[in-house]
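Q: Requesting a structural model of the entry that follows:
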Amino acid sequence: MPVRNKEQHRTQRIGWLRAAVLGANDGIVSTASLVLGVAAAHATHGSILLTGVAGLVAGTMSMATGEYVSVHSQADTEKAELALERKELETDDKGERKELSAIYIGRGLEPALAQQVAEQLMAHDALGAHARDELGISDTFSARPTLAALASAISFAVGAALPLLVVALAPHASLIPFVSATSLVFLALLGGLAAYVGGAPVMTGVMRVTFWSALAMGVTAGVGALFGTVA
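A: Have a look, this model is predicted:
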């Protein structure tokens, strides 16, 4: 009998997709907002470009550091929970079997079948069964700090490079409309791609990303214009 190919579910992409989309989106929004704010304050073309490059470097390091620390904290919590569960399995095996059976009963299995399932799963991999069904920890959703940090850093740098490229090529007099328009196009494409890969409605993703990004850039440009006028 031929073995069926393993199904590929979108949930397997959640970890890296979240980090990559967040990084690229933040790279575009923060860098575009930064250069728009400086441009609205009547800075020179060179100063605007230098500010954008500094924002790219600082943002890349910040994203990598923040993602690594936060995801590592999650990983530490998972390790602590697994260590506690391992100890409980060693000291109260019978109670842990009842606990697992109760979980399956709560999900709709008959008590006898729930006990049988719990017995067989614990005989195969007791810690794995409790990690998955009691703690909600699985290989698909487990924390991977290094992967998340790399995905965030690289995607932020790529996202930030897009408005910087526009700054470098656009005429100084038309820099604000060029950066604003192209950044919104980049963000709309990113939102649509993320929604498509994740299986969500594409237009919803596009509209959500575009609206909030336009608001962020508008506020930053307004602040830059205000302080530039005051100065």
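
Q: Only C-alpha atoms from now on, for both contacts and neighbour counts.
A: Will do.

Q: Would you tell me which helix is longest in the protein?
A: Counting by DSSP state H, the longest helix found in the chain is helix 45-91.

Q: and after that helix, which helix or strand comes next?
A: Moving toward the C-terminus from helix 45-91, the first helix or strand encountered (DSSP states H and E) is helix 93-106.

Q: ok and that next one relative to helix 45-91, angle-wise?
A: 120 degrees (axes from the mean of the first three to the mean of the last three Cα atoms, to 10 degrees).

Q: other SSEs contacting helix 93-106?
A: Counting contacts by 3 or more Cα pairs under 8 Å, 6 or more residues apart in numbering; DSSP states H and E, helix 93-106 is packed against helix 111-133.

Q: so what does the helix it packs on touch, helix or strand wise?
A: Using 3+ Cα pairs under 8 Å, 6+ apart: helix 111-133 touches helix 45-91, helix 93-106.

Q: hmm, who's touching it?
A: 82, 85-86, 89, 97-98, 100-105, 137-138 (Cα atoms under 8 Å, 6 or more residues apart in numbering).

Q: In PyMOL, select just the buried ones from those residues.
A: In PyMOL, this line selects whichever of these come out buried by 16 or more other Cα atoms under 10 Å:
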select buried, resi 82+85+86+89+97+100+101+102+103+104+105+137
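
Q: Tabulate the contacts of helix 111-133 (CSV), appending distance to Leu175.
A: As requested, these are exported to CSV (distance: Cα to Cα, whole Å):
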residue, distance to Leu175
Leu82, 54
Glu85, 58
Arg86, 60
Leu89, 64
Arg97, 66
Lys98, 67
Leu100, 62
Ser101, 64
Ala102, 63
Ile103, 60
Tyr104, 61
Ile105, 63
Ile137, 48
Ser138, 48
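
Q: and which of the contacts of helix 111-133 is nearest Ala231?
A: Ile137 (54.7 Å; Cα to Cα).

Q: got the helices and strands packed on helix 111-133 as TSV, with distance to Thr31 columns?
A: As requested, the helices and strands packed on helix 111-133 are exported to TSV (distance: least, Cα to Cα, whole Å):
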stretch	distance to Thr31
helix 45-91	6
helix 93-106	48
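
Q: Select, out of those helices, the one closest to Trp212.
A: Closest of the helices and strands packed on helix 111-133 to Trp212 is helix 45-91, at 19.1 Å (criterion: Cα to Cα).

Q: tilt between the closest one and helix 111-133?
A: 140 degrees.

Q: Who are the packing partners of helix 45-91?
A: So helix 45-91, by 3+ Cα pairs under 8 Å, 6+ apart, packs with helix 14-40, helix 111-133, helix 145-169.

Q: Now show me the structure for the sequence below, then we'll compare the two:
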Amino acid sequence: MAITAFVPRRRRSMAKQAGREYHLVDRIGWLRAAVLGANDGILSTSSLVLGVAAAGGTRASVLIAALAALVAGAMSMAAGEYVSVSSQHDTEQADLARERAELAADFSGEQEELARIYRERGIDEATARIIARELMAKDALAAHARDELGITIANTARPIQAAFTSAATFTFGAAMPVLIAAIAPRAWLIPIEIAGSLLFLAVLGAIGAVTGGANVWRATARVTFWGALALAVTAGIGRLVGTVV
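A: Predicted structure coming up:
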């Protein structure tokens, strides 16, 4: 039975365009950074707003803290993603350089190594040798990158894309609690901030699930639960500090 028989018909129809089949895994590179950035933007900024407000801060101090969190968070996300993904990129390039050298030094040995990988996956020896030979005749490095190192186009490191996506989505996510801090009545700021942030987090979880093909309810519940926990802890600490001070 074909593997596509286990994929919902709607997803199969959306995945094929102009004769090429697109997979949800192709979105991993930017989807992870986007979800992380937006989630962090909502949660960290709203948590800071709640902490300052619960400590008795004025609207001005709350709004200044929220704007500072937005700018600092966006820059931090961009820098952090760029550095971490660049490290992954450097590691990939080092592995590819070593593999390129091994191909130049012992092409036949590398061909046998690739055939062994296919045999371990269940392909008979004769077929494994044919596949290894033909794939290496076309692009030996790409064949080893994919099947030996696990490096593909879908999961290859893209530092600039990750940095820009994280910064942009963090800014978008953080703008929501900042807007609430600016327009909500001071007396109702804390409950409105909590309700709005949880709503934003739930929507983000649902969007991420739909985009990634995951279970919507599970993803929404997960991000809402951990968001509520973080907001409760922050508000509690802010209240405690405000009472002591």
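
Q: circling back: what is the corresponding segment of structure 2 for the longest helix of structure 1?
A: Here helix 45-91 of structure 1 aligns to structure 2 at residues 59-105, judged by TM-score structural alignment.

Q: circling back: right, so of the helices and strands packed on helix 111-133 of structure 1, which gets closest to Val209 of structure 1?
A: Of those, nearest to Val209 of structure 1 by Cα to Cα is helix 45-91, at 18.9 Å.

Q: quick revisit: which of the helices and strands packed on helix 45-91 of structure 1 is buried the deepest?
A: Most buried of the helices and strands packed on helix 45-91 of structure 1, by mean neighbour count (mean count of other Cα atoms under 10 Å): helix 14-40, with a mean of 24.

Q: how big is the angle separating that one from helix 145-169?
A: Counting by the same axes, to 10 degrees, helix 14-40 of structure 1 lies at 30 degrees to helix 145-169.

Q: mean distance, helix 14-40 of structure 1 to its aligned residues in structure 2?
A: For helix 14-40 of structure 1, the mean deviation from structure 2 after alignment is 0.3 Å (mean Cα distance after the TM-score superposition for structure 1).

Q: middle-most residue in structure 2, spatially?
A: Centroid check for structure 2 by Cα atoms, centre = their mean gives Arg32 as the closest residue, at 1.1 Å.

Q: quick one: what's aligned to that one in structure 1?
A: Checking TM-score structural alignment: Arg32 of structure 2 goes with Arg18.

Q: likewise His144 of structure 2?
A: Here His144 of structure 2 is matched to His130 in structure 1, going by TM-score structural alignment.

Q: I'd like to know which of the helices and strands packed on helix 111-133 of structure 1 lies nearest to Ser30 of structure 1.
A: helix 45-91 (7.9 Å).

Q: From the chain's centroid, how far away is that closest one?
A: In terms of Cα atoms, centre = their mean, to the nearest Å, the centre of helix 45-91 of structure 1 is set 11 Å apart from its chain centre.

Q: ok, so what distance separates the residue of structure 2 positioned farthest from its centre from Asp139 of structure 2?
A: Within structure 2, the residue lying farthest from the chain centre (Cα atoms, centre = their mean) is Ala126, at 40.7 Å. The spacing between Ala126 of structure 2 and Asp139 of structure 2, counted by Cα to Cα, to the nearest Å, is 20 Å.

Q: Excluding residues flanking it in the chain, which one is nearest Val69 of structure 1?
A: Leaving aside its chain neighbours, Val69 of structure 1 sits nearest to Pro145 (7.4 Å; criterion: Cα to Cα, 6 or more residues apart in numbering).

Q: and whichever residue in structure 2 pairs up with the one you found, what is it in contact with?
A: The alignment partner of Pro145 of structure 1 in structure 2, by TM-score structural alignment, is Pro159. Contact partners of Pro159 of structure 2, counting by Cα under 8 Å, 6+ apart, are Glu81, Tyr82, Val83, Ser84, Val85, Ser86, His89.

Q: Let's see that with 7 Å instead.
A: Glu81, Tyr82, Val85, Ser86 (Cα atoms under 7 Å, 6 or more residues apart in numbering).

Q: so what corresponds to Leu204 of structure 2 in structure 1?
A: Aligned partner of Leu204 of structure 2 by TM-score structural alignment: Leu190.

Q: how close does that match sit to Asp125 of structure 1?
A: Counting by Cα to Cα - Leu190 of structure 1 and Asp125 of structure 1 are separated by 41 Å.

Q: And Gly199 of structure 1, by the same measure?
A: From Gly199 of structure 1 to Asp125 of structure 1 the distance is 32 Å (Cα to Cα).

Q: and if you look at Ala131 of structure 1?
A: Relative to Asp125 of structure 1, and taking Cα to Cα, Ala131 of structure 1 is found at 10 Å.

Q: go on, Ser152 of structure 1?
A: Relative to Asp125 of structure 1, Ser152 of structure 1 is positioned 34 Å away (Cα to Cα).

Q: Gly198 of structure 1 now?
A: Taking Cα to Cα, one finds Gly198 of structure 1 at 31 Å from Asp125 of structure 1.

Q: between the helices and strands packed on helix 111-133 of structure 1, which gets nearest to Ala181 of structure 1?
A: helix 45-91 (16.9 Å).

Q: how big's the offset between stretch 169-176 of structure 2 and structure 1?
A: With mean Cα distance after the TM-score superposition for structure 1, stretch 169-176 of structure 2 averages 0.3 Å from its match.
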